[in-house]
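S.K.: Quick one: sequence plus predicted model below, questions after.
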Amino acid sequence: MTWLAAASCLAIGVLAAAPDAHARITQIQILTRGTAFGSHSFAGVGQYEFITGIATGEVDPNNPQNSLITDIQLAPKNAQGHVVYKHNFYILQPLDPSKGNHKMMYEPPNRGGKTYQTLNNTPTGTNDPAALTDATVLDDSFLWTRGYITAWSGWENNLGPLSGLTATASLPIVGTNPSNPVTGPGYEYIVSPPGGVYTLVYPPASADQSKATLTHRVHLDDPPQVVPSSGWTYVNATSPVDNSVIPNGAIQLVGSSFVANDIYEFTYTAKNPTVNGLGFAAIRDFNSFLRFSSHDDFGTPNPINTHISRIYTETSSQPARTLNDFVHLGFNEDESHRQVFDGMMQWIGAGDGINMNYRWSQTKRTNRNRQELLYLEGLYPFANVPTFDPISGTSDWRYRRCEETHTCPLATEFYSANEFWVKAGSLMSTDPTGRFDLPDHPLTRNYLLSSKQHGGAGNPATKGLCQQFNNPLDSAPVQRALWIDLDEWSTGGIQPPASQVPLLRDHTLVPPTQSSVGFPSIPGVTYTGLKTTRYRFNMGPDFYKTFVPTINPPVFVPNYEDNPADGRIYPSFVPRTDNDGNDIAGIRLPELVVPLATYTGWGLRSGVWANDGCEATGQYIPFQSTKAGRMTAGDPRPSVQERYPSFNEYRAKVVVAVDHLVRNRFLICDDTQDIVNRLLQAGLNAGVPAPSAGESTSAPDPVPACSGHMPPHYHYHLVYDHNDEGQNK
């Protein structure tokens, strides 16, 4: 079957639940269950209940869907020859199933923490959402007021006890027999270890310090300086799971402490690798169980009290990269050949995977332009559509396996400008040679949130380690709109908005030089064009067949950026800016359409680390309020008062910008009033003239697009032609 024919088989109908196929979750243990949110009742939905528990799963290592998990054949097996794992879970669902919407939001947590709050419009920082009791907060929530089931489960190994609120899994270790251990090259990138002690992900095979090397440097491109073996030592570590002692499981310096934010690297021989790829099966099998099974092997009922018609995932950063690999490796098909997820909203994952399906992988690591560059994250294929990789000489794409089995999810690929600068995000929408733009996959859309930093909104009053103030642009309202678009796509076949990304062909995607980007020369702002490079790592001659490295880390020499001496390079690009320094392409928030500042997805460090990357953090560089101030500062950007001679003019432009996003389905009406009122106050704070007598200082109620009939949904179709070098037709 051709790619196009397979991809066009989008099933709008609901998957029929099979009668108790033997799901690979074999046991459900309920730990706690009760009424959630202090018994708060949501209008039209009623009360919610919370459920926490532990799931036990088994996989057959000889099943082709599982056999691709690295080291699965070496893992301990039960009497049935299956590999066993466990993870905890947390569920919130309407007490009265008839009042719910029969849809589930599933989030694979980020390093054990729940990050759904941005989408849900609820306070961040809690792993126990059922403990929320503020009625105003709850009634402003996005998911629960709409009757969604919300669920989380562990998939990363040993983040804490299974009985806790941190989402964690217990995955098997291979080679623990002391007479026949599995050992190999271990590598740790160390920055700011708390308390001066750094716990190794994998314990050393030997306490002989002559078989390990610790280095130190200040800047990324400084030559690493070897710390003599007398300058560091192995010490015991404490297990985060049960507080047991791990002999020689950590290192510390002798007579001094690690310097915060300096770079240390530790290479050694490690032992006892974890079968981390089982985390994919844990996500697959738990969701399959909730969706299709009535009870576990011991008769414990499925904790979900209703039929699930749709499962959509919500991810942020690390778990988005996890689900990129989850789909590519075929895990959206369960062992009974049913589709697991209907739709995925992938926030800030872009073109990267987590690449935990190799020996000595470390799931919590992430590459940026100063940190953790030598962990295998940016591995071909980067895109959802077919491409040819001239470096490996192979053709592949993320949706290849699921197309063959008709189990592909719809996907909203939504990412920040930071992903282009520090994650080589352009590889999501360009071919691996960097010569042409790629079309959309019929089941996915790509959206850049222009000029946005990675993650949530930054505090514009603080700088931290960076040279400029933090970027305060907020993705949350757009995420909620895209969630609605995804749901309408899945349930009604309504096509979502067209992809919004910078393109090579219209020169909105360019090399990072200042002249190419068009970034203005702003007094006090340093521009270096620092951008992360994607290399094809050399991790040993057979690595890309076995996924067992014999070289770890890859051999690199400074300069780390675009250095052919470090390996074959996948060309990547960054968004072009307007004269203010704000990205031209993508979804442009009102802050960019009616600007008061320059916003960037990239940032640079200050202090002794000056001009190294500031990683996930972007920049907020306000305009001068008056022309006189601008002239004194030598700022080429027009001042606030030059742009907006009156409050009424500024107010009108803000309303039009918000209205435009609603009409294009990138905002929902629920969010417009708060956005307009916030921006009007921001304008006054920045120097927009105060309103004259009779001028309104608040948003129209509602903005025009929300006052009546919304525009019709527009349908479009892209055809991919294998003979057309990936151009849209």
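M.R.: Perfect, I can see it now.
S.K.: CA atoms for contacts and neighbours, from now on please.
M.R.: Will do.
S.K.: which element is I54 on?
M.R.: strand 48-59 (DSSP states H and E).
S.K.: From the rest of the structure, what touches that strand?
M.R.: With contact meaning Cα atoms under 8 Å, 6 or more residues apart in numbering, strand 48-59 is reached by 24-37, 39-41, 66, 82-95, 130, 162-163, 281-282, 285-286, 303.
S.K.: S572 sits in which helix or strand?
M.R.: Applying DSSP H and E, one finds S572 in no helix or strand.
S.K.: er, I621 I mean
M.R.: strand 619-622.
S.K.: in that strand, what's buried?
M.R.: Across strand 619-622, burial judged by 16 or more other Cα atoms under 10 Å covers Q619, Y620, I621, P622.
S.K.: So which other helices or strands are in contact with it?
M.R.: strand 597-600 (3 or more Cα pairs under 8 Å, 6 or more residues apart in numbering; DSSP states H and E).
S.K.: Return the residues in contact with the residue nearest the centre of the chain.
M.R.: Nearest to the mean C-alpha position of the chain, counting by Cα atoms, centre = their mean, stands S317 at 1.6 Å. Applying Cα under 8 Å, 6+ apart to S317 gives the contacts N110, Q346, W347, I348, G349, G455.
S.K.: try this one side by side with the last:
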Amino acid sequence: MTTWETETRRVYAGGRTFGDHGAFEILEGRVRYSVDPADPRNRGIVDLAFAPRDESGRVGFRGDFTIIAPRDTTARKLLIDVPNRGRRLAFSILNRARPTELLEDPCAPGDGFLFRRGYALASIGWQWDVSNGLRLDAPEVRADGEPVEGDVVCRVQPGTDRAFVFFGQLGEVTYPPADPHDPGSRLFVRDDDNAPLIEVARHRWRFARERNGVVERSDRHIHLDDGFERGRIYTLVYRARGARVAGCGLLALRDAAESLREGDGPVAPGIRRVVAFGASQTGRVLRHLLHLGLNTGSRGKRVFDGMHVHIAGGQRGDFNHRFAQPSSAGVPAAGQRFPFAGTRVRDPLTGATAGLYDNLTHMPKVVITNTSFEYWRGDAALTHVSPDGTRDLVPHPSERNYLFAGTHHVNGIMPPTNVFAATGEKARYAFNVVDYSPLVRAAFANLDAWVSGTTPPGSRVPSLRASTLVERSTVLRRFAAVGGFRGLDPDRLGGLSALDLGEGVEEGVCDFPAVEGKPYARLVSDVDDSLNELAGIRLPEVALPVGCHTGWNPRHPEHGAAELPAIFVGFSHFDGELATPGEIERRARDCVRTLVADRFV
């Protein structure tokens, strides 16, 4: 059950028209959700049974929404845009609104790509712990009427030597410690993700910060006697109080989509197709939603016809366990466990047999797009290879999987720089400049056509069969042969491993830190003589080639751990003689014509 409360309704984009679909309007407000914990469709949501209930025995919660829909015509297609940490995605990634436009209006239309194709768009708040943007008021977990306590885990890798660090996970601190003086709180340190955790004596650290030379209590910082060392990885585990039912965010996405599809929301009835788009964190949200089988509505019908899962790799995330932190990334937890691929396969490390889509009654069409970064992170290959990396998997018939060769997580960055604008920290080399935006749009357009019956292009990923899927060390040896080049240490690169999270993990109660077992396969595309990736969809910069473009980039020595990768970025390197501009243009046009013919741009 959903109730839509529209707070503002106005003409969108100054009345600009979008082809035959005319002018649009924008609606913003709140959605009231009401779910039945006894409904079998909701059985996978951790702690839903412990949330407060109303007189009818249902659990209620509310969330934000933004809807943009035709003003005078009826939309036949709906895109559910899954906000990343409160930020709407489709306007920048699919409509290609410029950053300057989005600063003035977070819903700037860009070139109107979606609206010209007849889409209504609904951005649905699903994350409860964001302070800005679209959010959800998730219910609290109660046991015998009292808030529950449990373990929280955080990861910190400082870029400078410092006396204290903030331990928020790509955002605010989700759960402050229940007792800052708890002797059971633990802090560990290691030099890389493959090294053993070394516990730091409790008397040497505390929940505190320094201000004007004075150490003062803080529930968002930890202070260490000898200071934190740049580049080292610190893992913090402590007890918190007052868990939220984080999985209600997944129910919000499902139920809002169903309501709009069935004509029960503020959009005119008539929607025939519903697709979802998520990127990075929210690509992992969609993978989690699929894994839980949340694609059946209250009337027993399909909710989503298709999903575009962008730059999620092979992971799910912190979206459905007790004391989950939805913004967390890189911390071994419940969302980093098998299965990784849609195709059903046996995991030789745990003995389990499963596929990501096993719990679905209604299978949507799924388009997966990843950059080289997600492969080098150590998990994207698991979407199409066996967990031990010994064989290619038979592709799932309702899935397409594409690698954007020679690209990185945050898309091409121009003008060239090696400095992160948000933090001022550096990577060793200038960031990757390859703009893969045309590939994202084409992948979405192919999904749009697929849900209406047109078969999309086949998957383009590296494979064992084609000898293009290799260990990271194989590629790094090729780079090491280049004089003066400083690469990564392959023995220190992370990835996914079999995890022991305690006996309660199947009920969503985890013991932290996770005990990490044997590693899963951590494979990447091999490279050609120009050191560009052989497999995947190759844009002209990679195929011609014009320079060398990667999905990995070493940390800058100033920030420590220079043999480990900087987060999210690759690099572009230009060396040697290039062909004449005329020759480059001719070859680039030939390359683009082939990409267009293959429906990749």
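M.R.: Arrived safely. All values reported here derive from a predicted model rather than from experimental measurement.
S.K.: Give me the TM-score for these two chains.
M.R.: After superposition, the two chains reach a TM-score of 0.89 (TM-score structural alignment, normalised by the length of the second structure), with 575 aligned residues with a Cα RMSD of 2.8 Å.
S.K.: Trace the residue nearest to the centre of the first structure over to the second structure, please.
M.R.: Aligning on TM-score structural alignment places S317 of the first structure opposite S280 in the second structure.
S.K.: From G314 of the second structure, how far out is its match?
M.R.: 11 Å (Cα to Cα, to the nearest Å).
S.K.: Name the SS class of M539 of the first structure, please.
M.R.: coil (DSSP: H, G, I helix; E, B strand; the rest coil).
S.K.: what's around the spatially closest residue to N120 of the first structure that is not a sequence neighbour, how many residues?
M.R.: Once flanking residues are discounted, N120 of the first structure sits nearest to F142: 4.6 Å by Cα to Cα, 6 or more residues apart in numbering. Neighbours of F142 of the first structure under the rule other Cα atoms under 10 Å: 18.
S.K.: how close does the counterpart of F142 of the first structure in the second structure sit to F18 of the second structure?
M.R.: Using TM-score structural alignment, the partner of F142 of the first structure in the second structure is F113. Separation of F113 of the second structure from F18 of the second structure (Cα to Cα) stands at 9 Å.
S.K.: Tell me which stretches of the stretch 301-450 of the second structure form helices.
M.R.: Counting by DSSP state H, counting those that start in this stretch, the stretch 301-450 of the second structure has these helices, from start to end: 372-376, 437-450.
S.K.: for the ones you listed, which one sits closest to T361 of the second structure?
M.R.: helix 437-450 (19.1 Å; Cα to Cα).
S.K.: which of the residues in stretch 356-365 of the second structure are buried?
M.R.: Under 16+ other Cα under 10 Å, the buried positions of stretch 356-365 of the second structure are L356, Y357, D358, N359, L360, H362, M363, P364, K365.
S.K.: For the fifth one, which non-adjacent residue is closest in space?
M.R.: Put plainly, it is L360 of the second structure. Closest residue in space to L360 of the second structure, ignoring its immediate chain neighbours: G293 at 4.2 Å, by Cα to Cα, 6+ apart.
S.K.: What of the fourth one?
M.R.: Counting by Cα to Cα, 6+ apart, N359 of the second structure lies nearest to G293, which is 4.5 Å off, once chain neighbours are set aside.
S.K.: Please apply the same query to the third one.
M.R.: Across the structure, with Cα to Cα, 6+ apart as the measure, the residue nearest D358 of the second structure apart from its sequence neighbours is H291 (7.1 Å).
S.K.: what's the counterpart of that neighbour in the first structure?
M.R.: Matched to the first structure by TM-score structural alignment, H291 of the second structure sits across from H328.
S.K.: who's in contact with its match?
M.R.: Residues counted as contacts of H328 of the first structure (Cα under 8 Å, 6+ apart) are W397, R398, Y399, R400, R401, C402.
S.K.: Try it again at 10 Å.
M.R.: H328 of the first structure is in contact with 353, 381-384, 396-402, 408, counting by Cα atoms under 10 Å, 6 or more residues apart in numbering.
S.K.: swap in G63 of the second structure?
M.R.: Contact analysis of G63 of the second structure by Cα under 10 Å, 6+ apart lists 4, 29-33, 124-128, 134-138, 249, 252, 256.
S.K.: Which of these fall within strands?
M.R.: W4, G29, R30, V31, R32, Y33, I124, L136, D137 (DSSP state E).
S.K.: which one in the first structure is aligned with the fourth one?
M.R.: In other words, V31 of the second structure. Aligned counterpart of V31 of the second structure in the first structure: A55 (TM-score structural alignment).
S.K.: need the contact list for S229 of the first structure.
M.R.: By Cα under 10 Å, 6+ apart, the contact set of S229 of the first structure is D208, Q209, S210, K211, A212, T213, L214, L253, V254.
S.K.: which stretches of the stretch 201-350 of the first structure form strands?
M.R.: Applying DSSP state E, counting those that start in this stretch to the stretch 201-350 of the first structure gives strands spanning 213-217, 225-227, 232-238, 245-253, 263-271, 310-316, 343-347.
S.K.: and of those strands, who's closest to Y644 of the first structure?
M.R.: strand 343-347 (33.8 Å).
S.K.: Can you spell out which helices and strands pack onto that closest one?
M.R.: Contact partners of strand 343-347 of the first structure among helices and strands, from 3 or more Cα pairs under 10 Å, 6 or more residues apart in numbering; DSSP states H and E: strand 103-107, strand 310-316, helix 318-328, strand 410-416, strand 444-449, helix 476-492.
S.K.: Now do that strand: which range of the second structure does it align onto?
M.R.: Under TM-score structural alignment, the match for strand 343-347 of the first structure in the second structure covers residues 306-310.
S.K.: with the first structure superposed, average distance for that stretch?
M.R.: Following superposition, stretch 306-310 of the second structure is found to deviate from the first structure by 1.1 Å on average (mean Cα distance after the TM-score superposition for the first structure).
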